[in-house]
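Visitor: here you go, sequence then predicted model.
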Amino acid sequence: MLIFWKARLVLLAVPKTGTSAYEAALAPHAAIVVSDPPELKHAPVYRYNRFFRPMLEKMGAPDMDVAAVIREPVSWLGSWWRYRQRPFLDGRPTSTKDVGFDAFVEAWCQGDRPAFANVGDQSKFVEPRPNGTRVTHLFRYEEPDALDAFLAERLGVEIAVGRANVSPRAAVELSSETEAKVRRKKAAEFDLWSGIESGRRLAKP
C-alpha cells in the first residue's frame, strides 16, 4: 500500500496485480509505504477502513481517494497458481507444484478452500464498507497506460514502472467445463473486472 499525503491518494496493493512494481517505482514519492507484513501491505478495503482511514482522518485528510487494480479473474488465478509452484513452497500445504490449473481453479470455487487455493477474491478485496469507505478509482491490470497516466497527473511525476515479483512461466489453460463453472460460480469476479472503466471516478452509492 502506498499513501500519497499531498495528493490525497491511497493505492491499495491487490495481490498479483503488479503493485510491487509500482511500489518500487513510486516509494520515493509516497508519504507512507506499507511493505510489511503482508496482511498490511495487501490490506483490503475493510482493513484500510479499520486501521488506516481513522489515522489519516485524525491527521486532517478525511477525503482520501482510494485506487486499486483488478486483473482478469482467470489470469489472476493463473498468476497465483504459478507463484505457488515456486520451490520455496515445496512440501507446504500452499504449494501447487503437483496441482494442475484446472484442479486449482476447481478448488478455488469451493466454499471451504484447501490451503493451496485459499487466495481470496478480488471482489471481496475492494468491497465497500457500510460507512462509505470504498475504492474511488478502479483500473484494469491489462490497461497499465490508464493507471500510469492517472498517477502521473495526480502525483505530478513521471511514471517508469518495471517488473517485480514475477511468477514463473507456465502454461495456463482451463478446460471448457472448468471455465464455465468458474464463470458461473464466481460471476461477481468477472462482473467487477468487465465493468471497469479504467480511472473513472466511481459514483457514490
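Guide: Received the coordinates, thanks.

Visitor: switch to C-alpha atoms for all contacts and neighbour counts from now on
Guide: Noted.

Visitor: quick one: the helices in this protein?
Guide: For the chain, the helices defined by DSSP state H occupy 19-26, 38-41, 45-47, 53-58, 73-83, 101-108, 122-125, 144-155, 176-185, 187-194.

Visitor: of all those helices, which lies closest to residue 137?
Guide: Closest to residue 137 of these, according to Cα to Cα: helix 144-155, at 9.5 Å.

Visitor: and the comparison structure, right after this:
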Amino acid sequence: MLLSFERRFLFVANTKTASTSIETVLRPHATIVRAETPRRKHVGLSVALEEYRGDFARAGVSPGGVLKFGVMRDPIDWITSWYRYRRGNAVESPLPADMDFAAFWTRADWNIKSPKGVPYLQRRLFCEGETTLADVIIPYPRLSETFARICKGLGIAVGDLPQENRSRLRETEGLSPELREEMRDFYAADYALWDRLDEINAPALARLEEGDYAPR
C-alpha cells in the first residue's frame, strides 16, 4: 500500500496484478509506504483508511480528496496466475513440480481459502461489506492504458510500466469446463464486482480528466 498526500493517491496492492511494477513508479511520490511483508503490503482499503485516519487529519486531506485505486484480475485468471507463480518461481511456499491445477484447487490452501474456510477474494481489498471503497479498480487487461491515465491526472511522469515479479510458467493446463464452472461459482462475489468495474470507475476517471486530483 502506498499513500501520498502531495500527489493525492492511495494505492492498494492486490496480489498477482503487477503491484510490484506499479510501486516502482509510485513509491518515490509516497508519503507512507507499507511494504515490509506481504501481509503489510497487501492491506485492504478499509484497514488503511482506519489506520491512517490521523495522518489524513494532520495533512489536512480527506479520504475523499485522494484517488483510492488498485488493480483487479478476472478471478479465474488471478488464481491460475497464483498457481503458475507458486509452481514455477522460487517462492517461500512452492508447489510440487508435478502438481496440476486441479490438485492445487482441491487442496484449497491459503491462496483459495482462509484458515477459517472463508474464500480468499480480491474484493476484500476494495470493499467493506457491500460498499465499494475504491474510486478506481483497474481491470488487469487494461492496466497499462488506465494506469497511464491515472498518472497523468496525478501529475506523475510514467513511461512503460516495468515488468517485475512475473510467473515463469506461461500456461495453465487441465481446466475442464466443469472445473471452470465450479471456480466461477466459488468466486461469484468477485465476479459480481468484476462485472461492474466500468460503472464503478467512470466517475473518478472523469474527475481525473477534469484535473480534480491534480497536485495543489
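Guide: Structure's in. What do you need? In this text the structure is predicted, and so the values were computed from the model without any measurement.

Visitor: next, the TM-score between them, please.
Guide: Once the chains are overlaid, their TM-score stands at 0.81 when taken by TM-score structural alignment, normalised by the length of structure 1; 193 aligned residues with a Cα RMSD of 2.6 Å.

Visitor: which of the helices of structure 1 sits closest to residue 201 of structure 1?
Guide: Nearest to residue 201 of structure 1 among these is helix 144-155; the distance by Cα to Cα comes to 11.0 Å.

Visitor: can you name every helix or strand that the closest one contacts?
Guide: Packing partners of helix 144-155 of structure 1 (3 or more Cα pairs under 8 Å, 6 or more residues apart in numbering; DSSP states H and E): none among the helices and strands.

Visitor: returning to what we had before: can you put the helices of structure 1 in TSV and add distance to residue 12 of structure 1 and mean neighbour count?
Guide: Shown next, in TSV, are the helices of structure 1 (distance: least, Cα to Cα, whole Å; neighbours: other Cα atoms under 10 Å):
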stretch	distance to residue 12 of structure 1	mean neighbour count
helix 19-26	8	20
helix 38-41	8	14
helix 45-47	8	19
helix 53-58	12	14
helix 73-83	16	20
helix 101-108	23	19
helix 122-125	10	18
helix 144-155	13	16
helix 176-185	25	14
helix 187-194	16	16
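
Visitor: for those, which one sits closest to residue 67 of structure 1?
Guide: Nearest to residue 67 of structure 1 among these is helix 144-155; the distance by Cα to Cα comes to 9.3 Å.

Visitor: relative to helix 19-26, how tilted is the closest one?
Guide: With axes from the mean of the first three to the mean of the last three Cα atoms, to 10 degrees as the basis, helix 144-155 of structure 1 and helix 19-26 are set at 40 degrees to each other.

Visitor: how about the helices of structure 1 in CSV, adding distance to residue 2 of structure 1?
Guide: Converted to CSV, the helices of structure 1 look like this (distance: least, Cα to Cα, whole Å):
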stretch, distance to residue 2 of structure 1
helix 19-26, 7
helix 38-41, 9
helix 45-47, 13
helix 53-58, 13
helix 73-83, 21
helix 101-108, 29
helix 122-125, 16
helix 144-155, 12
helix 176-185, 32
helix 187-194, 22
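
Visitor: now do the strand ranked longest in structure 1: which range of structure 2 does it align onto?
Guide: In structure 1, assigned by DSSP state E, the strand with the most residues is strand 65-70. Counting by TM-score structural alignment, strand 65-70 of structure 1 pairs with residues 67-72 of structure 2.
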